[in-house]
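Student: What follows is a protein structure lacking sequence information:
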């Protein structure tokens, strides 16, 4: 049977790889590299750098050209399901043609495969489509962890929960009853469109890379600075990956 390793590689720094991830890479005969076009070539190059740095045995790389997701419109879930189906068809073809019976393949996933990443769902589709393949998941350092580490903060206040959500959900307003909210996948800079008086923000882009940007402060004071920095960085690089923590300002300093 074919074997597939789904390996979390961290938020951008090759040093984020765990010992478990490095050992998994060295089990792979074939590394499958998703390709999202020239605009995001840096993401592919980092995966190639990780392979060259950590794999100590002969291996092959196979590029999988990833299709663009259609504009979501009102049917967001339907668009995503269709997109996953198209990617799964490409993966199934590549796994069938480029991974022989008894061989081990690897997919390198940004951050952690379990957190706001579709690879696990897509591989489930491949298996449901009839391709016999065993698989294993190796966790990685997520951008959530990297954000907290780079800002030197704890994600939660004492005894309080943390909500992890998306910009699409935040557009409805800061969640009632929540103290700390981590926001991912926000291409619309939603933080700038919600009431800001009692919130502080810890924002980061390109975490773990040489292009890393960090900004923190009262949301009302720094929202414009973040918008400008984000716009300039996206224009310069052609893409951006960012994340932020929103937190209600405390009434009094914690002990």
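Tutor: Sure, I can see it. All values derive from a computational prediction rather than experimental measurement.
Student: CA atoms for contacts and neighbours, from now on please.
Tutor: Will do.
Student: all strands for the stretch 1-150 of the chain, in order.
Tutor: 2-8, 30-35, 60-65, 104-109, 133-138 (DSSP state E, counting those that start in this stretch).
Student: which outside residues touch the last one?
Tutor: Contacting residues not belonging to strand 133-138 are listed as 1-8, 20-21, 24, 113, 127 [CA atoms under 8 Å, 6 or more residues apart in numbering].
Student: just the second one next, same as before
Tutor: The contact list for strand 30-35, computed with CA under 8 Å, 6+ apart, reads 41, 44, 47, 59-66, 98-99, 103-108.
Student: Looks like residue 213 contacts residue 225 (just checking).
Tutor: No - taking CA atoms under 8 Å as the definition, residue 213 is not a contact partner of residue 225, at 11.5 Å.
Student: and here's the other structure:
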């Protein structure tokens, strides 16, 4: 039996850890830290720092190479193959370091429930016959960090919120009938494809970190600024984690901006 704790660690700031997360980390026999290549070494360094900050006992910390996802379409097929490779990498580490079972912890950016596939990968191990008892320790999401950094509410009064990805925003346009849209996993600045009238955007990168970057304003006025700043930060650090919230003015809510025409 492997007790697998998936621990939400927020956006990289050790102050984002909950007391439950700290207890789970110190109660683990093993914490696995993925290496994602030289360009994303800062991500590994942040995980190392978190472990150095909170671990007080004999928890072992082991690093392993994370398989890379193919960039060749179709997207869903490539992601499924990638998840299968990650599950195999986990299984190899478990066999090597916890051959008789024990408590394993994985540190998940943000929260394991929101646009993260760690739970799906863990279920693959269960389907492959591994005896896993899965526990989730929730963390601060990047959405919470974004709204806190800008000091705004996620929703307007009694109104829903739509959470989507940059790929879907680019392909489908503004979600019909939505007033507030949060966009994650956008590597191509899909907001540029929208008609900007009536749209306000709140953008943030490296949220909660010393080099946190924020931009806010009417989309038509700040879109170019975000694109330029994002590109510069990515060159500087070799990677970027960012997301944004967009909101329509009242007069535009009924129909909303339409998808761009081919």
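Tutor: In hand now; what should we look at? The shown structure was predicted, so the numbers you read here are calculated from the model rather than taken from an experiment.
Student: Just give the TM-score of the two.
Tutor: Scored against TM-score structural alignment, normalised by the length of the first structure, the superposed chains reach a TM-score of 0.96; 251 aligned residues with a CA RMSD of 1.2 Å.
Student: Drop anything exposed from the contacts of strand 133-138 of the first structure.
Tutor: Among these, the ones that count as buried by 16 or more other CA atoms under 10 Å are 2, 3, 4, 5, 6, 7, 8, 21, 24, 113.
Student: Is the residue nearest to residue 40 of the second structure when sequence neighbours are not counted in a helix, a strand, or coil?
Tutor: Nearest residue to residue 40 of the second structure, sequence neighbours excluded (CA to CA, 6 or more residues apart in numbering): residue 239, at 5.9 Å. Following DSSP: H, G, I helix; E, B strand; the rest coil, residue 239 of the second structure is assigned to coil.
Student: what residues are up against residue 239 of the second structure?
Tutor: Contact analysis of residue 239 of the second structure by CA under 8 Å, 6+ apart lists 39, 40, 233.
Student: cutoff 10 Å now
Tutor: Residue 239 of the second structure makes contacts with 39, 40, 41, 42, 43, 206, 230, 231, 233, as judged by CA atoms under 10 Å, 6 or more residues apart in numbering.
Student: And for residue 18 of the second structure?
Tutor: By CA under 10 Å, 6+ apart, the neighbours of residue 18 of the second structure are 7, 8, 9, 10, 24, 137, 138, 139, 140.
Student: wouldn't residue 188 of the first structure be in contact with residue 168 here?
Tutor: Yes - the criterion here is CA atoms under 10 Å, and residue 188 of the first structure meets it with residue 168 at 8.5 Å.
Student: Filter the contacts of residue 239 of the second structure down to the buried ones, ChimeraX style.
Tutor: Remark: buried members of the contacts of residue 239 of the second structure, expressed as a ChimeraX selection using 16+ other CA under 10 Å:
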select :42,43,206,230,233
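Student: got the contacts of residue 239 of the second structure as TSV, with distance to residue 195 of the second structure columns?
Tutor: Below are these laid out as TSV (distance: CA to CA, whole Å):
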residue	distance to residue 195 of the second structure
39	34
40	34
41	37
42	36
43	35
206	27
230	21
231	22
233	26
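Student: Okay, and which of the contacts of residue 239 of the second structure map to helices?
Tutor: Judged by DSSP state H, the contacts of residue 239 of the second structure include 41, 42, 43, 230, 231, 233 as members of helices.
Student: and the second one, what does it touch?
Tutor: For residue 42 of the second structure, the contacting residues are 12, 36, 48, 237, 238, 239, by CA under 10 Å, 6+ apart.
Student: Return the entry from those residues with the maximum number of neighbours.
Tutor: Neighbour counts for the contacts of residue 42 of the second structure (other CA atoms under 10 Å) peak at residue 12, which has 22 neighbours.
Student: Map it across to the first structure for me.
Tutor: For residue 12 of the second structure, the aligned position in the first structure is residue 12, judged by TM-score structural alignment.
Student: Identify the spatial nearest neighbour of that match, chain neighbours not counted.
Tutor: Leaving aside its chain neighbours, residue 12 of the first structure sits nearest to residue 208 (4.6 Å; criterion: CA to CA, 6+ apart).
Student: what do you get for residue 218 of the first structure?
Tutor: Nearest one to residue 218 of the first structure, counting by CA to CA, 6+ apart, is residue 200 at 4.2 Å.
Student: average offset between the helix or strand containing the one you found and the second structure?
Tutor: Per DSSP states H and E: residue 200 of the first structure is located in strand 199-205. By mean CA distance after the TM-score superposition for the first structure, the fitted strand 199-205 of the first structure averages 0.2 Å away from its aligned residues in the second structure.
Student: Just give the number of residues close to the residue nearest to residue 12 of the first structure.
Tutor: By other CA under 10 Å, 20 other residues sit near residue 208 of the first structure.
Student: One more: residue 127 of the second structure?
Tutor: Residue 127 of the second structure: 11 surrounding residues under other CA under 10 Å.
Student: cool, and residue 110 of the first structure?
Tutor: Residues lying near residue 110 of the first structure (other CA under 10 Å) number 20.
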